[in-house]
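Undergrad: structure here, sequence nowhere to be found:
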């Protein structure tokens, strides 16, 4: 919303010396946030004066263009007192007219410097200006012709054109619709700027009483349109120009001047906040009726679009059919035009929810719709209509019809009960009950009672509906800047929880393995599961659907972090990265089948309500997902590089688990989106926590990744629950180590992890470490067999091992491996 400062001051007195900065600072603190301060003449420097055209000589040119060689009286503004010779290409002025002249030495918007120069055979010393050249309008073909009484030649034109006017642009939140009017802004100035007083409400006026002689109106839907006021004027001159003060002000507010009839309705809307619509009375047939549309009915709106209506749309009709979308946009059949001489003025109150839905449904955004969908004062319909009639009569030569139609009554305001000390308790400030009452009355509320207050909000504040709203009003007027900043004192000995500390540990460990953290949106669609080749009956497809998703392509809360991570990996490959690792730790959403509930915010939930609420919430386990692409080790002078493979993904998860003292078991499975035969199922004590391995080639193709890319996803909550938070420092033995190697032949289907577990258990407490260093297959081993070579290291903490102790432990380990896995020593 743009509001000229002079227009604001027309409705409220501010102390002398109060600057625009003072006003905007206080309004920002009370809820009308400053967006910008504009000054139309800020980009114009140098002499800009009023001139009187003395001569105008048309001169045809060879290119078919006709220019005017003019002499213009600018008095002493040119330091000579002689008339100024200027070439002008416009033709909308005559000898004797007052025009705006910019003289050599001036600079116009766009850094356009003005100088005397020879053109069309003349020395043109300056320019006769159009609105566009001055940056105050869009009219370029015609220059500005000032009223005869605008001033005298040589006078500075800035004040006449309002170029020194400061225009405040506000960011108006949806709950503060009153801020979309000068009436609302001035009222906030009156209650927030220190020393401001004497607010003059432009909607407070004597209006003629309703009678039976007005244009007939029928409200068939009083819920959608509780109040409808109609006034009529006749004898209107459609050629009458819009007065400069109206045209200038609506232009300053960011609207375009169209015609007097339209400009007046826009002016009153900006002034009072009440949208007004005008009908060509000669095009109306029969009474005006407000009803809901019948599905399938059509209307051609003022923008020339044929719209198919919904049964939820509020429409205005007459005997000819639908003539407008109520409160949103009028129809083409009754549009005011350059021949309109009789006008029916509509000032109606519309249901805000219906206005919002109709606007969204038909993709119509208008200044009227913007106000109606946020809520407008329902009690000023008569005053707004009367103001429009007054301006049409004063400036358009019209005659007001004696008939006044007022149908319906404004909806009643709620009564809010609130404790007198609530604002003090919420804000932490010393706000007395008297201060709270004065603040509420200042914004127009009726307040009665002591201790417990009964508050009736003003009709222009539909956002005030409960005690929290009235409390906010008190605090904002006292001043958000006065709310004390008090930091809570944390109890001694506390800090991050165990879970928080472990989550940070996991993140550091993965980063140390060479992966870079990313953050992705937690939203997916069926296409994501398709690209990951997730089966139709997979539990991961049972995702929570959002009521109002950011994108129709991703309407589900994700059940896997890997979906977003694969998209990110593909995007990085598309930008030219060939080798990288990325990871993300985030919650996923797993529906539990319970019904969700929305509780009231005016009180805390009871124990039963809270339990029911918790039961309906989906589970949100904390997952780690990672993706590796390209080389695991780069080639260089140190040797050949190595491409990442499935084992790298498994090892990265093992390192994470090891950081909390957990050994993971792994076995081969087929699980999307991984490659069959190259996917490991990872578990802790028979509890599956996730999967890791090489991605399926079709998945790599779908996401634009190179074949052989690897990935993993695991549930970290299990590791947090079962892991060791504070691990004891390791002890080191100073005694020598005994090295033993063993090669065992097993079936190809036997996991190496099972063989390793059996060796570890069989070796006993002397075993310090075990490492698989070779896997061999070939004819020497036999079809369907493999050889696993392990390096075993034995050491005692308190002594040197005796001869035969290490070999005995080795034999015990091999024996147990043979018993459990069928291993045969090679």
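TA: Now that the structure is in, tell me what you want to look at. Keep in mind it's a predicted model, so treat the numbers as computed, not measured.

Undergrad: from here on, contacts and neighbour counts on C-alpha atoms
TA: Noted.

Undergrad: can you map out the strands along the stretch 551-700 of the chain?
TA: With strands called from DSSP state E, counting those that start in this stretch, the stretch 551-700 of the chain shows them at 556-557, 580-587, 622-629, 631-633, 642-643, 665-668, 674-684, 687-695.

Undergrad: any chance of the ones you listed in CSV, with mean neighbour count and distance to residue 94 too?
TA: Below are those laid out as CSV (neighbours: other CA atoms under 10 Å; distance: least, CA to CA, whole Å):
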stretch, mean neighbour count, distance to residue 94
strand 556-557, 22, 68
strand 580-587, 22, 74
strand 622-629, 25, 76
strand 631-633, 16, 80
strand 642-643, 14, 84
strand 665-668, 19, 93
strand 674-684, 21, 83
strand 687-695, 23, 81
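
Undergrad: which stretch among the ones you listed comes nearest residue 432?
TA: Closest of those to residue 432 is strand 580-587, at 45.5 Å (criterion: CA to CA).

Undergrad: can you list contacts of that closest one?
TA: The contact list for strand 580-587 (CA atoms under 8 Å, 6 or more residues apart in numbering) reads 507, 510, 514-520, 561, 565, 569, 620-631.

Undergrad: from the chain's centre, how far out does that strand sit?
TA: In terms of CA atoms, centre = their mean, to the nearest Å, the centre of strand 580-587 is set 26 Å apart from its chain centre.

Undergrad: check it against this one:
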């Protein structure tokens, strides 16, 4: 929002000699961010020039430049025409243009000098609005008769100083308006905020019209029965909120079509970043900038019936003022002419966005119908985005316009048209609809202090709320009943009011203190588990990665998951980032191999990766309800939403390919195999003090016979590890013999929860004994180990398989498994007889269970 300082001074008392920089700093104090300062930075000579000759000269680069002779009067000291090179083509001989001569300075400290270009010495520059800081138009230069209007430009002469004419000696402060502060898209709102910041006296432009020291009250007449007919017929309001709850219509007759916009108004519009067009349009824009209430003027001669505000019908179209034909949506709110007699019904515009071309005010218009209405912000916002049509009106309506402004805005527009257009105000006044009163917010006066950490006395809280326009009454001990002002739709609950207290009292009064951490808090056990697991795997030489959790249905087939596999049942996103990956992963191994393939494709041959992340396991049953946005959902709805949220457990996965030990002068290397990935899985479990068993298993996407299931002693599955199936490796584009593992961290976290005090460590010596058992090759060594543990009893401290022999000294279908058994007692040194007895009992149990024979 551009704020001309001279205009601001009409609504609020500014200190003598105040600068734009000081005003910007005062507005920052109440939360309005400075976007820039304009004006006052153009240094002369900037003068009026009359183009005498224009000679187009094509260049080798395909561009055509104009060599111009421009009359600048005596401003150049000689009175001779000035030779200037110009690349624009929107002017001709005889036009009045803005010329800056050598020695002048443009915004950005851009100094102008005579210089040779395109074979000529160009002594100055013919300026565009962008170059002068008057707007963003850089397509052509300023033609003064178009920019200022015929009447304003009629008195200009070559060589005349243009800086005061264009208002370039006036400062303009530009502020960034956040979406919740829509009322600041107006001089009314900015002036009010400046008054809050500095305490300066404020004059509401909705109550008084002030210009050049002339202050007049704005008297809004009451509605009459003979006003122009208006029907509010919204048959499909959004969540029960009508698209239009107030519509004020006024008529001005007998306008002079040749009437020009007054120079002061054209200057203010230009300073605010808008281009003067015609008196009716300029008056409408001026009122919008002054009050924040968008208005619209219709050519009364094009209307044939009552104004009807309704939703669009299927198939309706409208050509808007930008000459684009638009297909209307049934949710669009329209302003229509109901027709009558021989006049058909017609659409006049999209409410709050843009009017239609059929009722546009033209150069022959003498009677206008003025519209000042209040539209639902959501309806306007949706129409604006649907038609990709962001206008000055829609920007204000979708942020919330003061519903009490419509009458004052219409009256101000009538007054200006009558005064400068020579028209007569029709006595009929239409004010259709009614605005619902604002609800009351009950505020705990101690809440601002508790939220912000600053002691705000109750009297100060009430003072601030009344200062911003709230109606405040006592609502019991320590509580206030607050009714927000009509221009603040963003104030809806207690935290909103708390923010206002902090903002107006001063953000700079809030101390910057680092809060101290309360005692007895820290990482949860699950957080510590995840950090320790990541550290352990990184210590094993693996690299951590993060992958996107989105997959497509074809990934399940690539991994070889059966048709009924539970892992195929995945959450589908309503609005996925990619249509090819609309599902949430149910395992990390559905996305982690992509990271391995990407690294291998970029030259990394020997690589081992791990990822800690969540997977999504949807709950089968009723979908979550979708509540409306008009009010907070009730407890049952919130409970149903929470119950429908899918489980998202934490997993850790590993994938590796290439060499585990690289080859070199030290000897041959070794490729990654099942033992590596199983070892990494065991490292995670051992780190957490969780004992797991290895069970032979078959599970996609692993190779049958090269996959183990890791389980707790009670049978709870922790995860799987092994070599990926060759077909899976081929489909995913991975290196041969790729190995992988995935563990459920939720299971490991629960199993590693501290439950009791640790057993004391025995200080007595250990006793070791080795046994070699011959069993059939079909017997798994893990089963033999379990039998030895069961037979050895409580004295057995640990057991380790250290050799497997298959050779000519035993039968072809047999294998010899050698185990090292370690025994220790907690309270004494074991005798040889006790160790031998425990060892023999272990061997006997293995013989009974598996037919083992000691070698």
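TA: The structure has been received and is ready for your questions. Because the structure is a prediction, the values reported are computed rather than measured.

Undergrad: could I get the strands of the stretch 551-700 of the first structure as a markdown table with distance to residue 703 of the first structure?
TA: Converted to a markdown table, the strands of the stretch 551-700 of the first structure look like this (distance: least, CA to CA, whole Å):
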| stretch | distance to residue 703 of the first structure |
| --- | --- |
| strand 556-557 | 19 |
| strand 580-587 | 15 |
| strand 622-629 | 12 |
| strand 631-633 | 18 |
| strand 642-643 | 19 |
| strand 665-668 | 24 |
| strand 674-684 | 13 |
| strand 687-695 | 11 |
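
Undergrad: what about the spatially most central residue of the first structure, distance to residue 266 of the first structure?
TA: Residue closest to the mean C-alpha point of the first structure, counted by CA atoms, centre = their mean, is residue 550 at 10.5 Å. Distance, residue 550 of the first structure to residue 266 of the first structure, by CA to CA, to the nearest Å: 34 Å.

Undergrad: cool, residue 67 of the first structure as well?
TA: Taking CA to CA, one finds residue 67 of the first structure at 37 Å from residue 266 of the first structure.

Undergrad: of the two, who's got more company?
TA: residue 266 (25 against 18; other CA atoms under 10 Å).

Undergrad: contacting residues around the more buried one?
TA: Applying CA under 8 Å, 6+ apart to residue 266 of the first structure gives the contacts 250, 275-276.

Undergrad: can you pull out the helices in the stretch 101-250 of the first structure?
TA: Assignment of helices within the stretch 101-250 of the first structure using DSSP state H, counting those that start in this stretch yields the ranges 158-161, 182-192, 244-252.

Undergrad: hey, which of those helices is tucked in deepest?
TA: Stretch with highest mean neighbour count among those: helix 182-192 (a mean of 24; mean count of other CA atoms under 10 Å).

Undergrad: show residues contacting that helix.
TA: Identification of contacts with helix 182-192 of the first structure by CA under 8 Å, 6+ apart yields 3, 7-9, 11-14, 23, 26-27, 30, 178-179, 196-199, 201-203, 270-273, 442-443, 477.

Undergrad: run the chain-centre distance for stretch 506-521 of the first structure.
TA: The answer for stretch 506-521 of the first structure is 29 Å, by CA atoms, centre = their mean.

Undergrad: oh, I was asking about stretch 668-675 of the second structure
TA: With CA atoms, centre = their mean, you get 48 Å for stretch 668-675 of the second structure.

Undergrad: buried stuff in it?
TA: By 16 or more other CA atoms under 10 Å, the buried positions in stretch 668-675 of the second structure come out as 671-674.

Undergrad: touching it from outside, list them.
TA: Contacts for stretch 668-675 of the second structure (CA under 8 Å, 6+ apart): 656-663, 706-707, 721-723, 737-739.

Undergrad: could you do stretch 556-576 of the second structure as well?
TA: So stretch 556-576 of the second structure is contacted by 553, 582-587, 590, 616-618, 700-701, 728, 731-732 (CA under 8 Å, 6+ apart).
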